[in-house]
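[1] heads up, no residue letters with this:
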């Protein structure tokens, strides 16, 4: 089944033998099995678990993308970015009104073996995707990605969720709805209440949260499902020591998938990779070993000492040493180390402002003025220069480069650093020092105290110093509360933090991902600020239904201006990543929409042996 030719618009929007012995030999000895190919590297932040329905953090989703598989995926090398089938036989059939998407799943794909299947092989069917999608609507799992599906208005599913919540009963998985249904064993159909030209691009390319899940597995493990991921992907979970070590091992039952990435004609490096690996069976490595090393210096030394094969995102503080003038340092090049440098499709949120918080939240002029003043007193330029070592560019709004909706000519006060203007705003709206202790009070005379959540790592400490310096400069008292990242994430989703700094990454080359940060119904999901402005919500819904083009671009910029004006977030930068590899790691190119890149890379054990001898 192939895409209806007249309905390719949604895809076009993507930025888109041994020699004989002379004498009688001794009895033949069995050949030694080759040593397993192991790729080792480190995460800077701990995982939260492995259940797609419960995940929102980048690190856990990087892992689950190697275990679970969705219908579609991004080509690893293609630029502009290109979508291709993964477990689907072809790209979807799309209705004229962009409300119906029909997929045919490849027969003969199986889940990894697991006790939940009681010793039988378990084939992937369309019903597994129906179940996986429904899990995001089940209140039991409190899915942080529910907003992505609700925005698409899958027919009948929100109503099914509400009915279960109102009745305080288990979610009725066996109730068929139009929104997602299996037409037969291998045919899957999505029906939307409103047009959504980019629905396959934005949702169905994300294996990490919308990959197929077997119902038997979830029912077998129950509340421990976060510890027992079982998918159809190239890897399975082999070992897990929480917040310390994760081992993914090759799935021995993975089907035959051959390397066929399409390299751009103007990229010799990618052309060489594509030629070298074309036709190789995936994955090419046997194991992926991930350590959790939160501090940057130990992570850097682990790579230099050869304990890690790959360093994802060179720590900022070592940029001057490792890549002076953004070129690989001669001493590293001499060792055969090579680098890959590319923009991340993300936005660093120097802070969210919880709109439900009585101090920093709200839509009245004095509350907006307070957030604007705080934002103006934070020095984004120093963050980029001193903390990020120029491995970032200033942000004018949430929408990142390489996504539709980004306008390089758009300029706003989001990037401004102006303490004098900040003080003037505070004075004008009554945030003044009434008792002479050097700290401002709120307009009603009550204490003005900001609480900023942070983590116990070097990067967070550097950012805290910038916040502390900026707030002291304008006379606002700020205290810092330190916790592990997963704890802060949980608290933020529950609306319990006043301020917190995070980053937000896109899963597809479309700016909707970033506007979703401010959409009211996304509270507890993408919308950590809990911002809920009717005018913004209307613009978000409007652009979401529109095909790509100048009119949609205009609406997205209007929405961006409202986010700048009301300041639910202080957005500071869009980052640039430099990844370093030892000479035996072959085939890597950063693709911002492929997190689980491991199946596309190889470890050359001969080069590795020679380098270590």
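    Here it is on my side, so go on. These numbers come from a predicted model, not from an experiment.
[2] only C-alpha atoms for contact and neighbour calcs from this point on.
    Fine.
[3] secondary structure class of residue 103, three-state.
    strand (DSSP: H, G, I helix; E, B strand; the rest coil).
[4] need the contact list for it.
    The contact partners of residue 103, by CA atoms under 8 Å, 6 or more residues apart in numbering, come to 1, 88-93, 187-189.
[5] contacts only, for the nearest residue to residue 392 once chain neighbours are set aside.
    Across the structure, with CA to CA, 6 or more residues apart in numbering as the measure, the residue nearest residue 392 apart from its sequence neighbours is residue 575 (4.0 Å). Under the criterion of CA under 8 Å, 6+ apart, the contact partners of residue 575 comprise 343-348, 391-393.
[6] between the residues you listed, which is nearest residue 271?
    Checking the contacts of residue 575 against residue 271 by CA to CA gives residue 343 as the nearest, at 20.1 Å.
[7] how many residues are close by that closest one?
    Residue 343 has 19 neighbouring residues, counting by other CA atoms under 10 Å.
[8] list the contacts for the closest residue to it other than its chain neighbours?
    When the adjacent residues along the chain are set aside, residue 343 lies closest to residue 576, with 4.2 Å between them (CA to CA, 6+ apart). Contact analysis of residue 576 by CA under 8 Å, 6+ apart lists 341-344, 391-393.
[9] now do residue 432
    Remark: with contacts taken as CA under 8 Å, 6+ apart, residue 432 is in contact with 426, 439-443.
[10] and the residues you listed, which two are furthest apart?
    439 and 443 (12.8 Å).
[11] if I look at residue 423, how far off is residue 246?
    Distance of residue 423 to residue 246, given as CA to CA, to the nearest Å: 48 Å.
[12] residue 533 now?
    Spatial separation of residue 533 from residue 246 under the definition CA to CA is 41 Å.
[13] so the two - more neighbours on which side?
    residue 246 (22 against 15).
[14] assign the more buried one to helix, strand or coil.
    With three-state DSSP as the criterion, residue 246 reads strand.
[15] residue 290 now?
    Applying three-state DSSP to residue 290 yields a three-state assignment of strand.
[16] that one contacts residue 42, doesn't it?
    Yes: taking contact to mean CA atoms under 8 Å, the distance of 5.1 Å between residue 290 and residue 42 places them in contact.
[17] neighbour-wise, which of the two wins?
    Neighbours were tallied for residue 290 and for residue 42 using other CA under 10 Å; the higher tally belongs to residue 42 (25 against 19).
[18] out of everything not next to it in sequence, what's closest to the more buried one?
    What sits nearest to residue 42 in space, not counting adjacent residues and going by CA to CA, 6+ apart, is residue 291, at 4.5 Å.
[19] just the buried residues out of the contacts of residue 432, in ChimeraX syntax.
    A single ChimeraX command suffices to select whichever of the contacts of residue 432 are buried according to 16 or more other CA atoms under 10 Å:
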select :426,439,440,441,442,443
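[20] of the contacts of residue 432, which belong to strands?
    The members of the contacts of residue 432 all map outside strands under DSSP state E.
[21] export the contacts of residue 432 to a markdown table and tack on distance to residue 251?
    Output for these, formatted as a markdown table (distance: CA to CA, whole Å):
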| residue | distance to residue 251 |
| --- | --- |
| 426 | 59 |
| 439 | 60 |
| 440 | 60 |
| 441 | 60 |
| 442 | 59 |
| 443 | 62 |
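[22] included below, for side-by-side comparison, is a second structure:
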């Protein structure tokens, strides 16, 4: 590193509340310095504290308007859904959380009855006027209604909409048509409380996998109506749930502190790892019967730049680094093993196959890259074929991924590692031939192609300002230049780009999509017409695809449904509203005093399952 980088880095770390001391050692590695360790137990008031940093800023903590992963990591620890995933079971297994047992389902999977455990209470809050507030069935009904309320502009409404709960979609339509506030007092025929602790859900169509939609505390957790009404438009800063933690402090885009919920019920560590899962069995043996959560506080900083985030972990300012930046993977875990200089300090490394995809979005309503005519499809296909994904993986991402062939995500239904398609091809010659064939020519000899009508061909992609994004943008511009297309980058903050893509105001953007459940159909929502503007970032609309999507919703898992998924893949590849880049590997690292960590598969909550052993800090 050149010395002129240090003043900027130090100033940024001061603004982010980080320490500034550092040292350069042989080979360019940054080593921990004496005196920079995380505060001791005494300095923390005798509390067990987990400290780490997220790579992107949160947007708020009200579940209804959320879609970003980083906010949902926080809300999953504040709120609780009806069901959750077994922390140690692999493959994943759903189990009750606030529900008292699994749902009772009708034979046609249209009616579900769910009992709640009595004696669960929300965290204490002024909204309850000094009283204890028990969780009741109406709290889940109210929470679901908030997603249907048009005023909340909930990005994940489409997921609930397609469940077809009797009366819920109609209630939303009525609010939109009448231009009146959503009627929260109206009793829905398909979503009722039979008594204080019993829910009855009735659907218009069969939904064999309904329980997967209920096993997401980050979005589908219970919300108390009086809290929302008490805080009004400030509700995003005042989340109150039944979860193991409460929000203790929040400095937007800087520091989020969660503390143990003193009102949390007696809940104990238990799980069902597979019999041959040595790691899972060892964790169960160590922690079974321990009361949750096992730690007292979690402090989460926001450090968007990879370098200071990596340095903060090396300097022991943080105990854990979630997703080691690709730029430093060879320093962290060369050849898949923890580097010797870290291993001698007891650092643990966790490498796993992420249930995700990285994609580029084309706005199908954009006048240049959108549309369904042959020349527009050819342009998108040509741009896709020109992207050297292997180089992106090997050079920019340091080998932390593998080329994707379809939108289906590893560890979900519909994913087939043997499936191959044009989406995984890098072929600049074929790309140029497509452009030539459909009239994207360099008519004036300046090295840049024009559109078929002779107007300039200029494309732009939204991005972020962090180091990884800049490296990816440079490579993308290089790939586009190689086929004669002018390509511009327009950077903004990640939350701004998310809002813009949902509004349809971006031409292109790249982002990662993570699975939240086993059912691969959720990924197909990227292409489903009715989800345009929410999960369908490309605003793609195709009647044949939509028909396949709806048919797959009602079928049980099996060969017939898998055949529909194959057809859907082919349509997705043919129209190319997205470029599917890759699936990622994730590497997390923890100091030896963080005990019990195991990366979740689909879910976001794990803090309650780890312990802090301060006797290990001396290492």
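    Noted; the coordinates are in hand. Everything numeric in this text was worked out from a predicted model, so none of it was measured.
[23] related to what we said a few turns ago, right, and the pair among the contacts of residue 576 of structure 1 with maximum separation?
    341 and 393 (14.1 Å).
[24] can you give me the helices in the stretch 51-200 of structure 2?
    In the stretch 51-200 of structure 2, the segments counted as helices under DSSP state H, counting those that start in this stretch are 69-78, 137-148, 157-161, 168-178.
[25] now those as TSV including distance to residue 617 of structure 2 and mean neighbour count?
    As requested, these are arranged in TSV below (distance: least, CA to CA, whole Å; neighbours: other CA atoms under 10 Å):
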stretch	distance to residue 617 of structure 2	mean neighbour count
helix 69-78	26	23
helix 137-148	42	22
helix 157-161	45	19
helix 168-178	53	16
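[26] would you list those in TSV and tack on distance to residue 7 of structure 2?
    Shown next, in TSV, are these (distance: least, CA to CA, whole Å):
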stretch	distance to residue 7 of structure 2
helix 69-78	29
helix 137-148	46
helix 157-161	46
helix 168-178	53
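[27] for residue 363 of structure 2, which of the ones you listed is the nearest?
    The stretch from those with the least distance to residue 363 of structure 2 (CA to CA) is helix 157-161; that distance is 18.8 Å.
[28] counterpart of that closest one in structure 1, which residues?
    Residues 146-150 of structure 1 are where helix 157-161 of structure 2 aligns, with TM-score structural alignment as the criterion.
[29] how about stretch 391-411 of structure 2?
    Using TM-score structural alignment, the match for stretch 391-411 of structure 2 in structure 1 runs over residues 382-402.
[30] now residue 108 of structure 1: closest residue in space, sequence neighbours ignored.
    Using CA to CA, 6+ apart, the nearest residue to residue 108 of structure 1 is residue 123, at 6.4 Å.
[31] again with residue 60 of structure 2
    Excluding the flanking residues, the one nearest residue 60 of structure 2 by CA to CA, 6+ apart is residue 236, at 5.1 Å.
[32] that neighbour: neighbour count?
    The burial count assigned to residue 236 of structure 2 is 18, neighbours taken as other CA under 10 Å.
[33] and residue 437 of structure 1, what's its match in structure 2?
    With TM-score structural alignment defining the correspondence, residue 437 of structure 1 maps onto residue 446 in structure 2.
[34] please apply the same query to residue 358 of structure 1.
    Under the alignment (TM-score structural alignment), residue 358 of structure 1 pairs with residue 367 in structure 2.
[35] was I right to think residue 356 of structure 2 contacts residue 517?
    No: contact status for residue 356 of structure 2 versus residue 517: not in contact, 11.2 Å apart, counting by CA under 8 Å.
[36] pull up the aligned stretch in structure 2 for whichever strand in structure 1 runs longest.
    With secondary structure taken from DSSP E, structure 1 has its longest strand at strand 569-581. Aligned by TM-score structural alignment, strand 569-581 of structure 1 corresponds to residues 578-590 of structure 2.
[37] just stretch 178-192 of structure 1 next, same as before
    Residues 189-203 of structure 2 are where stretch 178-192 of structure 1 lands, counting by TM-score structural alignment.
[38] buried by neighbour count: which residues of that stretch qualify?
    190-193, 197-203.
[39] all strands of the stretch 101-250 of structure 1, in order?
    Secondary structure of the stretch 101-250 of structure 1 (DSSP state E, counting those that start in this stretch): strands located at 180-182, 187-191, 235-241, 245-250.
[40] distance to residue 311 of structure 1 added to those, as JSON lines?
    Written out in JSON lines, the entries for the strands of the stretch 101-250 of structure 1 read as follows (distance: least, CA to CA, whole Å):
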{"stretch": "strand 180-182", "distance to residue 311 of structure 1": "40"}
{"stretch": "strand 187-191", "distance to residue 311 of structure 1": "39"}
{"stretch": "strand 235-241", "distance to residue 311 of structure 1": "21"}
{"stretch": "strand 245-250", "distance to residue 311 of structure 1": "16"}
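[41] so which of those strands gets nearest residue 69 of structure 1?
    In terms of CA to CA, the element of the strands of the stretch 101-250 of structure 1 nearest to residue 69 of structure 1 is strand 235-241, at 10.5 Å.
[42] now do the same for the residue nearest to residue 42 of structure 1: its match in structure 2.
    Under the alignment by TM-score structural alignment, residue 291 of structure 1 pairs with residue 301 in structure 2.
[43] report the separation between that match and residue 7 of structure 2.
    The spacing between residue 301 of structure 2 and residue 7 of structure 2, counted by CA to CA, is 21 Å.
[44] with neighbour numbers in mind, choose between those two.
    It is residue 301, of residue 301 of structure 2 and residue 7, that has more neighbours when counted by other CA under 10 Å, with 26 against 11.
[45] who are the contact partners of residue 287 of structure 2?
    The neighbourhood of residue 287 of structure 2, defined by CA under 8 Å, 6+ apart, consists of 269-270.
[46] go again using 6 Å as the cut-off
    Taking CA atoms under 6 Å, 6 or more residues apart in numbering as the criterion, residue 287 of structure 2 is in contact with no other residue.
[47] and it, what pairs with it in structure 1?
    For residue 287 of structure 2, the equivalent position in structure 1 is taken to be residue 277, counting by TM-score structural alignment.
[48] please apply the same query to residue 171 of structure 2.
    Taking TM-score structural alignment, residue 171 of structure 2 has residue 160 as its aligned residue in structure 1.
[49] again, but for residue 264 of structure 2
    Aligning on TM-score structural alignment places residue 264 of structure 2 opposite residue 254 in structure 1.
[50] burial count for the closest residue to that match other than its chain neighbours?
    The shortest distance from residue 254 of structure 1 to any residue other than its chain neighbours is 5.6 Å, reached at residue 234 (CA to CA, 6+ apart). Around residue 234 of structure 1 sit 27 other residues, with neighbours defined as other CA under 10 Å.
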